[in-house]
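Q: sequence unavailable; structure follows:
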């Protein structure tokens, strides 16, 4: 056959029979996309990997537990041949040719009638990269091109503007614990598309420097009307800019719904008739201890962890935390916003049963270049905070998990 480039096409396989021969690693990689495409997948293989078997047990695919037989490709629209038997692969390929079934062969691309491109997805777009001919096929090269394009679309470095009118609205984006690389892919993409960004002090500030010059950045910490009116002012700013037809991102530290007042903003937007998208973020309650080498749970040490706010002291009438009950728990206690109240918190926990020798770790500026870890016990933590000049933001971990990993204090 003369050497011609492959013709790229997108197959619509919903409800159509697709036959996969072989239940090994190739099938394990390809089956999820076929199932996601809505195909009626039939797997023919005497054995399968545990992941493939789990798909069959869940009813996502039909599994014929036997080797390939002539006639297996009847009525198929598409076939993937990936067995370890060269003779079976050749016979199946010949059957596919007779029945005019597009056929991919994992063992011999030259003998196939179809090739699987390197694919990736971003914002409802599938990026598929395909070598133009069998000669000089380089799967790693095509995968690298795919990755570069998808990553660029996701993080906004490859800008592909929408040519249809976007629906104005607000995206409530959790920025993660501080390291700009720990924001979600979706959050980063929405940032790249924003007209206005209203940012918290604890959000990943480094990402703001990457925004195009036309993007208006509003520092939520400096919105006027005073401390106790700040949230109302933020709500009003979100509504005002969205009503002007702009795409607004509310960039918050951690996760919007973990002590982030995210629901207050969602409710205000809903009352104003403004559509809102919520993008979860990595909570500092788990990620910051992890970055400091502290697991919040560990086999044989802690079977639960509890996250509480320490922004009001245990004896403050505004506190909603049942500190006596927390003192009786044996698992991990993670305290956010509690640096200046840790003395009274520690006294309360000890008074209600926690040992004064319970390990405590304070992780300041977690996941950033300024991260540091300071260790203490419940008995010594108040003095340690003063002596080491621990400042917010810091995540406080109380419990035996503090001593599980290697010590990294300082």
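A: Cool, got the structure. Nothing here was measured: the structure is a model prediction, and the numbers come from that model.

Q: all contacts plus neighbour counts: C-alpha atoms, from now on.
A: Fine.

Q: would you tell me which helix is longest in this structure?
A: Selection of the longest helix in the chain by residue count, based on DSSP state H, yields helix 139-155.

Q: right, and the helix or strand after that helix?
A: Downstream of helix 139-155, the first helix or strand assigned by DSSP states H and E is strand 169-174.

Q: show me what that next one is packed up against.
A: helix 185-192, helix 230-243, strand 247-252, strand 276-279 (3 or more CA pairs under 8 Å, 6 or more residues apart in numbering; DSSP states H and E).

Q: let's have the ones you listed in a markdown table, adding mean neighbour count and distance to residue 125.
A: Converted to a markdown table, the helices and strands packed on strand 169-174 look like this (neighbours: other CA atoms under 10 Å; distance: least, CA to CA, whole Å):
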| stretch | mean neighbour count | distance to residue 125 |
| --- | --- | --- |
| helix 185-192 | 21 | 13 |
| helix 230-243 | 18 | 26 |
| strand 247-252 | 27 | 20 |
| strand 276-279 | 17 | 19 |
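
Q: pipe the ones you listed into CSV and attach distance to residue 382 per row.
A: Formatted as CSV, the helices and strands packed on strand 169-174 follow (distance: least, CA to CA, whole Å):
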stretch, distance to residue 382
helix 185-192, 37
helix 230-243, 30
strand 247-252, 29
strand 276-279, 36
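
Q: residue 369: which of those is closest?
A: Set against residue 369 and scored by CA to CA, those come closest in strand 247-252, at 19.2 Å.

Q: so the closest one versus helix 185-192, what angle?
A: Comparing the axes of strand 247-252 and helix 185-192 via axes from the mean of the first three to the mean of the last three CA atoms, to 10 degrees yields an angle of 130 degrees.

Q: please enumerate the helices of this structure.
A: Under DSSP H, the chain gives helices at 25-36, 50-57, 86-99, 139-155, 185-192, 230-243, 262-271, 284-291, 323-328, 342-351, 381-388.

Q: and the last one, what does it pack against?
A: In this case it means helix 381-388. helix 342-351, strand 372-377.

Q: got TSV for those, with distance to residue 17 and mean neighbour count too?
A: What follows is these, written out as TSV (distance: least, CA to CA, whole Å; neighbours: other CA atoms under 10 Å):
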stretch	distance to residue 17	mean neighbour count
helix 342-351	62	19
strand 372-377	57	20
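
Q: and here is the other one:
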């Protein structure tokens, strides 16, 4: 006979740097019986868990066969019904393109309680580590986060993204999972009125030691990405705030920051 059901904790792992996980997230990892984690989770975070905790990888690697969302839902519920404390560890924040709504709903359908623990989303952290603030009094009073992918079951003739509003009404745009569809993103932004000289940056593996940033303009960013063979995972930032990177970049090239500090002090 099964005992009382356990509990599921949807924990944001943060953007990559293991030190950016929240205190609560680290505490829950240390208490978990089961840790179910994604591809973009820094594996160092698994060291917070108990030695005997069951660790289950359920990442979705692009261009390779991967576990379905339905299977992930079943895995979460299966272990919770055994009375275990389950941490579903998600890269970034669980509520930002993390499908936590689907997984939490599935838990509810099976009588399992849960908590959602926010994390630092890569759409904010990656630009920050690249020296690109998403808002600035002179350049940007608004930003929007947008998926760079289409749903597979969506009508190919339609489009879920309201391009005209994004192109004209929002100062800074942050696209997740959009490297593959960058030509499509550029085409629609230009078609709906975004200036072709708008600065664009791609930040790959944001907050990791091997972070890379590529900067261009809306009219040439696709060609630059192709020339550099710049691959996912990367965050795409579109807006005038990208121009601040030349001055504010601090993470990838600390030497440049020291030069800028000296220039500021002598000017």
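A: Noted; the coordinates are in hand. None of the values given here were measured: they were computed from a predicted structure.

Q: superposed, what's their TM-score?
A: With the length set by TM-score structural alignment, normalised by the length of structure 2, the two chains reach a TM-score of 0.85; 243 aligned residues with a CA RMSD of 2.4 Å.

Q: which stretch among the helices and strands packed on helix 381-388 of structure 1 comes nearest residue 195 of structure 1?
A: Ranking these by proximity to residue 195 of structure 1 (CA to CA) places strand 372-377 first, at 35.3 Å.

Q: mean per-residue distance, the closest one versus structure 2.
A: If you overlay the two and look at strand 372-377 of structure 1, the average distance to its match in structure 2 is 0.6 Å (mean CA distance after the TM-score superposition for structure 1).

Q: if we can go back for a sec, of all the helices and strands packed on helix 381-388 of structure 1, which lies closest to residue 145 of structure 1?
A: Distance to residue 145 of structure 1, taken as CA to CA, is lowest for strand 372-377 among these, at 38.3 Å.

Q: so what touches the closest one?
A: Applying CA atoms under 8 Å, 6 or more residues apart in numbering, the contact partners of strand 372-377 of structure 1 are 292, 356-366, 381, 384, 388, 408-410.

Q: just the buried ones out of those, please.
A: The neighbour count (16 or more other CA atoms under 10 Å) marks 292, 356, 358-366, 381, 384 as buried among the contacts of strand 372-377 of structure 1.

Q: out of those, name the ones that lie in strands.
A: Judged by DSSP state E, the subset of these located in strands is 359-364.

Q: thinking again about what came up before, quick one: the longest helix of structure 1 aligns where in structure 2?
A: Alignment of helix 139-155 of structure 1 against structure 2: no match, by TM-score structural alignment.

Q: determine how far that helix lies from the middle of the whole chain.
A: How far helix 139-155 of structure 1 lies from its chain's middle: 18 Å, per CA atoms, centre = their mean, to the nearest Å.

Q: which other helices and strands contact it?
A: Using 3+ CA pairs under 8 Å, 6+ apart: helix 139-155 of structure 1 touches strand 118-122, strand 125-129, helix 185-192.

Q: what's stretch 73-91 of structure 2 aligned against in structure 1?
A: Using TM-score structural alignment, stretch 73-91 of structure 2 lines up with residues 235-253 of structure 1.

Q: how long is the matching stretch end to end?
A: Stretch 235-253 of structure 1 has an end-to-end distance of 17 Å (criterion: CA to CA, to the nearest Å).

Q: identify all contacting residues around that stretch.
A: By CA under 8 Å, 6+ apart, the list of residues contacting stretch 235-253 of structure 1 reads 167-178, 190-191, 193-204, 260, 265, 268-269, 272, 274, 281.

Q: with distance to residue 323 of structure 1 added, can I get the helices and strands packed on helix 139-155 of structure 1 in CSV?
A: Output for those, formatted as CSV (distance: least, CA to CA, whole Å):
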stretch, distance to residue 323 of structure 1
strand 118-122, 45
strand 125-129, 49
helix 185-192, 35
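
Q: do you know which of the ones you listed lies nearest residue 229 of structure 1?
A: helix 185-192 (26.1 Å).

Q: where in structure 2 does the closest one fall?
A: With TM-score structural alignment applied, helix 185-192 of structure 1 matches the range 23-30 in structure 2.

Q: how much does that stretch stray from structure 1?
A: Overlaying structure 1 shows stretch 23-30 of structure 2 at a mean distance of 0.4 Å from the equivalent residues (mean CA distance after the TM-score superposition for structure 1).

Q: can you check stretch 71-80 of structure 2 too?
A: Averaged out, stretch 71-80 of structure 2 is 0.5 Å away (mean CA distance after the TM-score superposition for structure 1).

Q: neighbours of the alignment partner in structure 1 of residue 161 of structure 2, how many?
A: In structure 1, the residue matched to residue 161 of structure 2 (TM-score structural alignment) is residue 321. Using other CA atoms under 10 Å, residue 321 of structure 1 has 14 neighbouring residues.

Q: is residue 321 of structure 1 in contact with residue 308, as I believe?
A: Yes - with contacts counted by CA atoms under 8 Å, residue 321 of structure 1 reaches residue 308, the gap being 7.3 Å.

Q: residues in structure 1 aligned with stretch 193-204 of structure 2?
A: Aligned using TM-score structural alignment, stretch 193-204 of structure 2 spans residues 353-364 in structure 1.
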